[in-house]
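> Generate coordinates for the sequence data below:
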Amino acid sequence: MSGIALLFPGQGSQYKGMGVNTYKYESHTKQIMEEASDILGYDMYTLCSTGEMEQLSRTSYTQPALLTMSMIAFQTYMHQVGIEPILSAGHSLGEYSALVASGALSFQEGLRLVQQRGQFMENTAKDGTGSMIAIRGIDLDELERLCIQHSTPEQPVVIACYNSRLQHVVAGHSQALERLNRSLEQQQVQMNLLSVSGPFHTILMEQAADRLATFLHTQTFQQSRWPIISNVTAQPYTSDVHIRQGLIDQMTCAVKWQQSLLYMVAEGVHTTIEIGPRNILTRLSEDIVPTTHGYAFDKHQDRQRLITDYSLDGWLKECLAQSISLPNCNWNEEEYELGVIQPIQRLKQMLSEVSLSNKNDLHAADIREKAASCLSEILRTKKGEKPSQQDVLIYQLVGGLA
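Okay, here's the model as predicted:
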């Protein structure tokens, strides 16, 4: 198993110029940008590169922009690194990016969904009755107590995101937030007003949730290539019905991010790769489980470290070494030629091409898949293990080498 989880950021991660210089040399960037512009009816490249931050921070623009940039980052990751995760999750809006990357939604479907979602949320919050604040330095039980103390049925304030052991986000009615803010100031708690336009993940988003439910009712979801963790339950989605309900509930329920990461670690995740703007989720991962290895793909240093740590050249060399060292129990010359000699030759050819080619001309995911297929064919042909054990060994070899 690779032990890798892909994490997709949500609203608040946007910044002017996000991803433009990082991914401008990738062939898919222009294609994805143009596709997004055609669907949305405005120039996505201009919005992300030189547009006004005020517009980019509007929910109806932020959400499609972040999904677009996350998909460009994901395609770049698959092109340069190419290792599929064992699990994936997205923070709030990022859950849509996770679903698109896994194949549960197409990019076009995901973009139209977040366009509607953003408009529903913006319209519901347009009267300016609420906002969100990130808080560090207070015990969770104490924060929950203060939220209850300063809430009324008409003016609620709740924990909207359980982000890490050290950070939580509260959201709610402006007046309730003011009352909570005064109490927190007395305790010298660190607070940061988030760059969002409303009290998301609270009951104040119920109208937007109802509208999204109507829109989602006609949406079908495909089988994902790997499990996606729900923000609401911190468990993997199990069906399209589960996904649909989870996306609706997410509008008014808290994001259980800390719980989601703890679940992933319990399932064997030891490395997280943040796919999208900034490194917010990478920092949160360090807060939650300091032993995990985190890479923020948007950061040049992290991206280069990731490419080095998961070197395609090194992986192919290890595939060759494993292929040659595996014991052989098949003495049929014809089978050995077809199932061992020729796959080893193909592995050597791949290694030669990777070593000599411009890395931008290669697609790491395709090469890894072909190499894994060769390794599988060699192991089955050599018949060094029982059929039931072969599957386990192939899984361990390919996953471990990744």
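> use CA for all of it now, contacts and neighbours both
Will do.
> Strands of this protein, start to end?
Per DSSP state E, the chain carries strands over the ranges 4-8, 87-90, 130-136, 157-162, 167-173, 190-193, 271-274, 293-296.
> Would you reformat those strands as a markdown table and include mean neighbour count and distance to residue 230?
Below are these laid out as a markdown table (neighbours: other Cα atoms under 10 Å; distance: least, Cα to Cα, whole Å):
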| stretch | mean neighbour count | distance to residue 230 |
| --- | --- | --- |
| strand 4-8 | 26 | 12 |
| strand 87-90 | 27 | 7 |
| strand 130-136 | 21 | 21 |
| strand 157-162 | 25 | 13 |
| strand 167-173 | 25 | 18 |
| strand 190-193 | 13 | 25 |
| strand 271-274 | 24 | 17 |
| strand 293-296 | 21 | 21 |
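> among the ones you listed, which is nearest residue 146?
Residue 146 lies closest, by Cα to Cα, to one member of the strands of the chain: strand 157-162, at 9.2 Å.
> one more to line up against the first:
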Amino acid sequence: MISYIFPGQGSQIKGMGGKLFDEFKEVTEQADDTLGYSIKKLCLEDPDMNLSQTQYTQPALYVVNALCYLKKIKEVGCKPDFVAGHSLGEYNALLAAEAFTFEAGLQLVIKRGELMSKATGGGMAAVIGLNKEQIFDILQENNLKNIDMANYNSPAQIVISGPKTDIDYAKPIFETNKGVTMFIPLNTSGAFHSRYMAEAKKEFAVFLEPFAFSVLSMPVISNVHASPYKQSAIKQNLIEQITSPVKWAESIQYLMNTGAMNFAEIGPGRVLMGLIQRIKRETGVT
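Okay, here's the model as predicted:
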């Protein structure tokens, strides 16, 4: 069996997409019409330095991930057994499973990016070397009650999220812990996947209300539950995803537990494949 996995924010890089914009010209034109600007120019040239801004990053990754998927299907001639995506990448997993059209998915991602970009003053950091129980204890013991756990990327790579001042304050506390191998502040403007995205979640729920989703053509693993989407819960999952932690390690473990599983990362970079190797190593899977 094979699972296709789609990367999220953080995997963007100038030059991503390359020749795919010309190879899939019709899809590129649909993206331009929906966005109101040239996606090819943004990704390949980034003349206004917008690619790292959330409201541009998310649509750009969605489009490039989608083009990479089209290219992959064209090459192999068949679809995967399962799909999953990390945060924003989950929209590409749903697209692959035919939950919505390319344009409809792009409209959702544009709105999601706009709402998430409004969240300012927040920060995130990756803590490497501790498990979630150890991080929880440190947060409790040091009265860091304003910080949430946002991404469970692997059993010992967890991203925390909260006000930037609190993340900065937490840095030396974590760095002096003998179990922490690295504390890496992330380049984000908001405290994503935390309680501080509640307003974005509320507005996104209103935007999602009129949308209807088609029957999924393959299993999509949910970030929120680390298990396959239920058809009746697609809308609620996408709403909850904005404030819920990304259960990536559990999602990959779920897929590995279904049987002999291969993975292919569909999109720019190899961040997720690196995480899978880390998950296997930290869980003792060979």
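> Need the TM-score from the superposition.
Counting by TM-score structural alignment, normalised by the length of structure 2, the TM-score of this superposition works out to 0.93. Behind it: 281 aligned residues with a Cα RMSD of 1.8 Å.
> Output the strands of structure 1 in JSON lines; the columns should cover distance to residue 388 of structure 1.
As requested, the strands of structure 1 are exported to JSON lines (distance: least, Cα to Cα, whole Å):
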{"stretch": "strand 4-8", "distance to residue 388 of structure 1": "26"}
{"stretch": "strand 87-90", "distance to residue 388 of structure 1": "25"}
{"stretch": "strand 130-136", "distance to residue 388 of structure 1": "51"}
{"stretch": "strand 157-162", "distance to residue 388 of structure 1": "42"}
{"stretch": "strand 167-173", "distance to residue 388 of structure 1": "46"}
{"stretch": "strand 190-193", "distance to residue 388 of structure 1": "55"}
{"stretch": "strand 271-274", "distance to residue 388 of structure 1": "29"}
{"stretch": "strand 293-296", "distance to residue 388 of structure 1": "33"}
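> Go through these and name the closest to residue 344 of structure 1.
Comparing these under Cα to Cα, the one sitting nearest is strand 4-8, at 27.3 Å.
> Residues in contact with that closest one: which ones?
Strand 4-8 of structure 1 is contacted from outside by 70, 84-91, 94-95, 97-98, 264, 269-276, 281, using Cα atoms under 8 Å, 6 or more residues apart in numbering.
> repeat for stretch 276-286 of structure 2
For stretch 276-286 of structure 2, contacts defined as Cα under 8 Å, 6+ apart pick out 154, 155, 156, 249, 252.
> Would you check how far apart residue 242 of structure 1 and residue 250 of structure 1 are?
Distance of residue 242 of structure 1 to residue 250 of structure 1, given as Cα to Cα, to the nearest Å: 12 Å.
> Those two: which has the busier surroundings?
The neighbour comparison of residue 242 of structure 1 against residue 250 (other Cα atoms under 10 Å) goes to residue 250, with 23 against 12.
> Quick one: map the more buried one onto structure 2.
When structure 2 is aligned by TM-score structural alignment, residue 250 of structure 1 is paired with residue 241.
> quick revisit: which of the strands of structure 1 sits closest to residue 45 of structure 1?
strand 4-8 (20.1 Å).
> Now do the closest one: which range of structure 2 does it align onto?
Going by TM-score structural alignment, strand 4-8 of structure 1 sits over residues 2-6 in structure 2.
> Once aligned, what mean separation remains between the matching stretch and structure 1?
For stretch 2-6 of structure 2, the mean distance to aligned residues of structure 1 following superposition is 0.4 Å (mean Cα distance after the TM-score superposition for structure 1).
> And residue 216 of structure 2, what's its match in structure 1?
That one, residue 216 of structure 2, aligns with residue 224 by TM-score structural alignment.
> and its match, how far is that from residue 240 of structure 1?
10 Å.
> Those two - which one has more neighbours?
residue 224 (19 against 16).
> Might you report the residue contacts of the more buried one?
Residue 224 of structure 1 sits next to 99, 102, 103, 104 when contact means Cα under 8 Å, 6+ apart.
> I am finished for the moment; much appreciated.
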